[in-house]
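**Student:** Build me a model:
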Amino acid sequence: MRLSNSMPVCQQIQLPNNCPALEIPTGMLKLLERPPPAMWHKEKLVIIMGATGTGKSRLSVDLATEFHAAEIINSDKMQVYKGLDVVTNKITDRETRGVPHHLLGTVDPNADFTSRNFCDNASASIESILMKGSLPIIVGGSNSYIEALVDDDGDDEFWGFRSKYDCCCLWLDVSTPVLHEFVSKRVDSMVENGLVDEVRGMFDPEKTEYREGIRKSIGVPELDKYLRVERRHFGVDGETRARVLREAIDEIKRNTCNLASRQREKIQRLRRVKGWNIHRIDATEVFRKRGKEEVDGAWEKLVARPSSFLVRNFLYECVLT
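**Tutor:** Okay, here's the model as predicted:
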């Protein structure tokens, strides 16, 4: 439901001819021009947060296919860029199951896509999705993007994000030791799926800085030394190249684990310091069952079903006990 386009109340009241002129303070005029946020019907959206590798993309698609006509907005800083699909671990076409995704692989890889850029583009996507009568689901591990979006009041407290939208925030969490073990194995799988070839394809020996665009992705700066060694051809034996590559892969694993820890800490700060109402979904036992037949059943029981319950109650305004 949107605000009415009818004439403001102050213009509908006809004063008697002999009524003295009224002096209305500027602040009151502002209130007369539009009702305060508490009088609006807020639109609803879902936000899925979590560290890298916790299954956020899978959960977002699960929810999007369950709740009618939902669409997904990516909030991962590196996945917004075109290219390096393996390095940035983008969701595949098959994994999307036909659910529309916004801000996924759409930005020039050399651009500096800031938090302000994300807020502007995400807000436009949200409005576009809502105009279709669909549910926006924001998902990604870049908590600084999400924080900037949700806590952004723009130029006017009346038009801030929180005044327009109600959010259901889900935190997909996995205990640190279990997650670190998983993301380390995932890096090995990414290498098998072409991570080194992807980085090699965009490697420029003339560039030594990795501070812009997609080149900041974990996996790109770590492979710089190896790719330079690889280009020498002469004077570097196969054993040396293999050692340098192993060192680069180990560094990718360490940096990915460190990223996961930082992301987890930021979510805890949003809950404890900023007071965000974030529902924690513990997926640790699911990850402990990786590779076993019962993993899908554990995902359904421990992640998909509780998340669905929370979103359903949020959308239909049931009382949670």
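
**Student:** going forward, measure contacts and count neighbours with C-alpha atoms only.
**Tutor:** Fine.

**Student:** was I right about residue 173 contacting residue 54?
**Tutor:** Yes: counting by CA atoms under 8 Å, residue 173 sits close enough to residue 54 to count as a contact (6.5 Å).

**Student:** okay, and the common contacts of the two?
**Tutor:** residue 283 (CA atoms under 8 Å, 6 or more residues apart in numbering).

**Student:** Would you enumerate the residues in contact with residue 94?
**Tutor:** Residues near residue 94 by CA under 8 Å, 6+ apart: none.

**Student:** and the gap between it and residue 153?
**Tutor:** 37 Å (CA to CA, to the nearest Å).

**Student:** Report all helices and strands that the regular element (helix or strand) spanning residue 47 contacts.
**Tutor:** Residue 47 is part of strand 43-49 when elements are defined by DSSP states H and E. Helices and strands touching strand 43-49, by 3 or more CA pairs under 8 Å, 6 or more residues apart in numbering; DSSP states H and E, are helix 56-66, strand 136-139, strand 165-173.

**Student:** mind listing what's buried in the first one?
**Tutor:** In other words, helix 56-66. Using 16 or more other CA atoms under 10 Å as the test for burial, helix 56-66 gives 56-57, 59-65.

**Student:** got a list of contacts for that helix?
**Tutor:** 48-50, 70-72, 91, 95-97, 99, 137, 139-140, 172, 303-304, 307-308.

**Student:** Just the buried residues of these.
**Tutor:** By 16+ other CA under 10 Å, those give 48-50, 70-72, 96, 99, 137, 139-140, 172, 303-304, 307-308 as buried.

**Student:** Identify, from those, the entry nearest to residue 265.
**Tutor:** Residue 265 lies nearest to residue 50 out of the buried ones among the contacts of helix 56-66, by CA to CA, at 10.1 Å.

**Student:** Please report how far residue 33 lies from residue 27.
**Tutor:** From residue 33 to residue 27 the distance is 10 Å (CA to CA).

**Student:** again but with residue 192, I slipped
**Tutor:** Distance from residue 192 to residue 27, by CA to CA: 63 Å.

**Student:** With neighbour numbers in mind, choose between these two.
**Tutor:** Between residue 192 and residue 27, counted using other CA atoms under 10 Å, residue 192 has the larger neighbour count: 11 against 8.

**Student:** To compare with the earlier structure, here is another sequence to fold:
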Amino acid sequence: MINIAPFVSCKYQPLINFRDGLTINRFIPPRRKDKVVIVIGATGTGKSRLSIDLANHFSAEVVNSDKMQVYKGLDIVTNKVTEEETCGIPHHLLAFVDPNETFTATDFCQHASLAVDSITRKGQLPIIAGGSNSYIKALVNDDIEFKSRYECCFLWIDVKLELLQRFVSERVDKMVKDGLVEEAREFFNPDGDYTSGIRRAIGVPEMDEYFRNEDKLINEDALDEMLQRAIENIKTNTCKLACCQRENILRLERQLGWNINRLDATEAFEKKGGESHQAWRRLVSEPSARFVHYFLGEELLNIPTPPSSSSSTSFLPAVATATH
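**Tutor:** Reported below is the predicted structural model:
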């Protein structure tokens, strides 16, 4: 009779033994992460402009990360990019939420993840652009699924604060000429509730006193004074927002260890006309394109180092991965 040894399961008898605690998992390469570009900066610095510049240069689509621009309505007040300004570039998460709804950072993460996924599935580069840094933090730093799937390159457009404040004040004047008052009137709330939805946007609460009194039989000069005071409050609060946004970016860079490519657009804001466009291209759009080319792993030859404006700006793009 032939004796056959009992079957021994490989489960208990590994075929390969590794020394020093190595396992076969160490030899499996990690999954390649998809790339995402994130454009940040204070209000009025040109985030939409740069995102469209980059989207025209690369095969890309834009995802809005401004917490007021996600709402329908108040296009002038919230300074939404116009259809003409998009140059045909698809924009996601723009004017799609009911004005009265509450849209949270969690909601943004869910919608932004879906948008980014749909863009990458088409072989396009997602560019997230907007001034709501709390949304960016929630997505990049707190959303585990996003962190595990995507690698991010940060581009920060910075402008000398004094100059930026003058620019946003002038922009408010232009918005008033374009119909800001008439647009805000449609969202006037007699109950004075400006704590939720799109009514939180700068440009609506400031007009409350004027709207409450414009139909009353009061002195025209007094009414005009109320209007001018409201416009000045809009300018003041917009400037305060710009300061807070800039401080938030510096804090995120410091506390979370984000490496951010800073692009100083001050000269582009100081100049006018064609000289301004040339400075923007030289200091912002062209260096940004070089950063993104390198970030995407594309070989570049004979490309000069872009001008440095801070210690955080270098030719090698700053990258935030899933493990900060």
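
**Student:** where does the TM-score land?
**Tutor:** Superposed pair, TM-score by TM-score structural alignment, normalised by the length of the first structure: 0.85. Supporting alignment: 288 aligned residues with a CA RMSD of 2.2 Å.

**Student:** quick one on the thing from earlier: compile the helices and strands packed on strand 43-49 of the first structure into TSV and extend it with columns for distance to residue 108 of the first structure.
**Tutor:** TSV is the format used below for these (distance: least, CA to CA, whole Å):
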stretch	distance to residue 108 of the first structure
helix 56-66	22
strand 136-139	20
strand 165-173	29
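
**Student:** can you tell which of these is closest to residue 197 of the first structure?
**Tutor:** Closest among these, once you apply CA to CA, is helix 56-66, at 24.4 Å.

**Student:** for the second structure, what's the longest helix?
**Tutor:** Across the second structure, the longest stretch assigned as helix under DSSP state H is helix 220-255.

**Student:** now for the helix or strand just after that helix, which elements pack on it?
**Tutor:** Using DSSP H and E, the helix or strand that follows helix 220-255 of the second structure in sequence is strand 260-264. Using 3+ CA pairs under 8 Å, 6+ apart, the elements in contact with strand 260-264 of the second structure are strand 150-158.

**Student:** What span of the first structure is the strand it packs on aligned with?
**Tutor:** Using TM-score structural alignment, strand 150-158 of the second structure lines up with residues 165-173 of the first structure.

**Student:** contacting residues around the matching stretch?
**Tutor:** Stretch 165-173 of the first structure has contacts (CA under 8 Å, 6+ apart) with 42-51, 54-56, 264, 267, 277-284, 303, 307, 311, 314.

**Student:** ok, now which ones touch residue 265 of the second structure?
**Tutor:** So residue 265 of the second structure contacts 45, 157-159, 279-280, 283-284 (CA under 8 Å, 6+ apart).

**Student:** Same question for residue 189 of the second structure.
**Tutor:** residue 208.

**Student:** And what about the aligned residue in the first structure for it, helix, strand or coil?
**Tutor:** Per TM-score structural alignment, the equivalent position to residue 189 of the second structure in the first structure is residue 204. What DSSP: H, G, I helix; E, B strand; the rest coil gives for residue 204 of the first structure is coil.

**Student:** and the strand holding residue 47 of the first structure with helix 238-272, angle?
**Tutor:** Relative orientation of strand 43-49 of the first structure versus helix 238-272 (axes from the mean of the first three to the mean of the last three CA atoms, to 10 degrees): 140 degrees.

**Student:** Read off where strand 43-49 of the first structure ends up in the second structure.
**Tutor:** With TM-score structural alignment as the criterion, strand 43-49 of the first structure aligns to 34-40.

**Student:** quick one on the thing from earlier: nearest to residue 294 of the first structure, of the helices and strands packed on strand 43-49 of the first structure?
**Tutor:** Going by CA to CA, the one of those nearest residue 294 of the first structure is helix 56-66, 16.9 Å.

**Student:** Strands of the stretch 51-200 of the first structure, start to end?
**Tutor:** According to DSSP state E, counting those that start in this stretch, the stretch 51-200 of the first structure carries its strands in the segments 71-74, 101-102, 136-139, 165-173.

**Student:** As TSV, those strands with distance to residue 230 of the first structure would be great.
**Tutor:** Output for those, formatted as TSV (distance: least, CA to CA, whole Å):
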stretch	distance to residue 230 of the first structure
strand 71-74	35
strand 101-102	37
strand 136-139	37
strand 165-173	39
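
**Student:** Compare these and give me the one nearest residue 22 of the first structure.
**Tutor:** Using CA to CA, the strands of the stretch 51-200 of the first structure put strand 165-173 closest to residue 22 of the first structure, at 35.4 Å.

**Student:** Could I get the buried residue list for that closest one?
**Tutor:** The neighbour-count check on strand 165-173 of the first structure (16+ other CA under 10 Å) flags 165-173 as buried.

**Student:** and the helix or strand encompassing residue 28 of the first structure, what does it pack onto?
**Tutor:** Secondary structure from DSSP H and E places residue 28 of the first structure in helix 26-33. In this structure, helix 26-33 of the first structure packs against helix 9-12, with contacts taken as 3+ CA pairs under 8 Å, 6+ apart.

**Student:** In the second structure, what range does the helix it packs on match?
**Tutor:** Against the second structure, helix 9-12 of the first structure falls on no residues (TM-score structural alignment).

**Student:** mean per-residue distance, stretch 250-263 of the first structure to the second structure?
**Tutor:** On superposition with the second structure, the mean distance recorded for stretch 250-263 of the first structure (mean CA distance after the TM-score superposition for the first structure) is 0.3 Å.

**Student:** contacting residues for residue 234 of the second structure?
**Tutor:** Counting by CA under 8 Å, 6+ apart, residue 234 of the second structure has contacts 172, 202-203, 206.

**Student:** Which ones among these lie within helices?
**Tutor:** residue 172.

**Student:** Relative to residue 36 of the second structure, how far out is residue 145 of the second structure?
**Tutor:** Residue 145 of the second structure sits 14 Å away from residue 36 of the second structure, going by CA to CA.
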